[in-house]
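K.L.:
Starting from these lines, generate the structure:
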Amino acid sequence: MPLLKEIYERMLERGHKLTPQRWAILNIFLQNRGQHLSADEVYTQLKALYPNHGIATVYRTIDMLVDLGVLKKLEFGDGRSRFEICDPGEPQHHHHLICQQCGTVIEFQEDLVHSLEAAIQRKTGFLIQDRTIKFYGLCS
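P.N.:
As a prediction, the model looks like this:
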């Protein structure tokens, strides 16, 4: 099922409407796939299109999209939450390389811990549902 249709159906199931404001915010994330946007960055882009929308609309919409599993909230240790779109058609387990000097965030797609997860489940019976791995260092 195409991502947009899936998102729309999730919203309807939970009693939410796809208002023009929500569509504009969702579209910003769709147009910036692979990037990790803060609420302020989304607001800056939204303001260029809709100058009358407030930042509270951005925060409420982002919270709703996180609750629906459409966005994933990320913390990179700089005091700002960032968000990325969760596309079921793309690999969900990727890692983040975070430069401690310039703040650049690079996604690393190689699954480094699959065998570790299997060993944990085999030894403990614990079924891992999700994970987040961040590497901090210096980019080139």
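K.L.:
Please make it C-alpha for all contacts and neighbour counts, starting now.
P.N.:
Noted.
K.L.:
mind checking how far the most far-flung residue of the chain relative to its centre is from residue 114?
P.N.:
For the chain, the residue at maximal distance from the C-alpha centroid (Cα atoms, centre = their mean) is residue 123, at 31.3 Å. Shown here: residue 123 relative to residue 114, a distance of 14 Å by Cα to Cα, to the nearest Å.
K.L.:
Quick check: the gap between the residue farthest from the centre of the chain and residue 58.
P.N.:
Taken as Cα to Cα, the span from residue 123 to residue 58 is 44 Å.
K.L.:
likewise residue 128?
P.N.:
Using Cα to Cα, residue 128 is found at 32 Å from residue 58.
K.L.:
next one: residue 127
P.N.:
Counting by Cα to Cα, the gap from residue 127 to residue 58 is 34 Å.
K.L.:
one more to put side by side:
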Amino acid sequence: MSKGGSVMDTKHEMSKIQNCMHNAGFKLTPQRQAIVKVLLEHHQEHLSAEEIYIELLRASFSFGLATVYRTLDILTDLNLLTRVSFEDGVARYDLRTEDKNHFHHHLVCTRCGKTVEIHEDLLSDVEQLVLRNYHFKVSDHRLTFLGLCQDCQNKQLLGDDHHQ
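P.N.:
Okay, the predicted model is just below:
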């Protein structure tokens, strides 16, 4: 599956992250910068800490997995990352970039695990209803649709045909 989606200005995003960290009293160390670079390069994916660590090893970085976890925690606390969990229960990370100011939705195939992002805000009417009826201003939301992707539906149809 292609990474597709919007084109990202990685230098601008790196600068934005650096400024946010600096304002919160953190430095963008070379290790943290390498982790952010992996997140930027894979911004259409939802990588786990271990997957980020593997990418860093491939790029010949030699710091520990604990550094990855600490950095992810800092970035999450600063609202630069969102921690998401899908059907596999593994914590994955979604970089909050300028094209993702509001959380997007996910389609997760329960058979093969493929995850697709929906970049339309499908819940703006619901947020207005919540504000009006409950006097609660929603700042963000998470919505995951579980089901079968087109490929798994096709495989299921083919499999069902062979059993008849």
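K.L.:
Tell me how the two chains score on TM-score.
P.N.:
The TM-score (TM-score structural alignment, normalised by the length of the first structure) is 0.92; 139 aligned residues with a Cα RMSD of 1.4 Å.
K.L.:
With neighbour numbers in mind, choose between residue 128 and residue 58 of the first structure.
P.N.:
Neighbours per residue (other Cα atoms under 10 Å) separate residue 128 of the first structure from residue 58, with residue 58 holding more: 21 against 10.
K.L.:
and that one, what pairs with it in the second structure?
P.N.:
Using TM-score structural alignment as the criterion, residue 58 of the first structure maps onto residue 68 of the second structure.
K.L.:
can you pull the buried residues of the helix or strand encompassing its match?
P.N.:
Element membership of residue 68 of the second structure [criterion: DSSP states H and E] is helix 65-77. Within helix 65-77 of the second structure, the residues that count as buried by 16 or more other Cα atoms under 10 Å are 68-69, 71-72, 74-76.
K.L.:
what two of the residues you listed are the furthest from one another?
P.N.:
Farthest apart among the buried residues of helix 65-77 of the second structure by Cα to Cα are 68 and 76. That separation is 12.1 Å.
K.L.:
Relative to residue 9 of the first structure, how far out is the aligned residue in the first structure for residue 80 of the second structure?
P.N.:
With TM-score structural alignment as the criterion, the equivalent of residue 80 of the second structure in the first structure is residue 70. According to Cα to Cα, residue 70 of the first structure stands 11 Å off from residue 9 of the first structure.
K.L.:
quick one: which of the two has more around it?
P.N.:
The neighbour count for residue 70 of the first structure versus residue 9, taken as other Cα under 10 Å, is higher for residue 70 (23 against 15).
K.L.:
out of everything not next to it in sequence, what's closest to that one?
P.N.:
Closest residue to residue 70 of the first structure apart from its sequence neighbours, by Cα to Cα, 6 or more residues apart in numbering: residue 86 at 5.3 Å.
K.L.:
tally of neighbours for that neighbour?
P.N.:
By other Cα under 10 Å, neighbour count at residue 86 of the first structure equals 20.
K.L.:
What is the equivalent residue in the second structure for it?
P.N.:
Checking TM-score structural alignment: residue 86 of the first structure goes with residue 96.
K.L.:
re earlier: quick check: the residue nearest to residue 70 of the first structure touching residue 74?
P.N.:
No. The pair residue 86 of the first structure / residue 74 is not scored as a contact, 11.8 Å apart, by Cα atoms under 8 Å.
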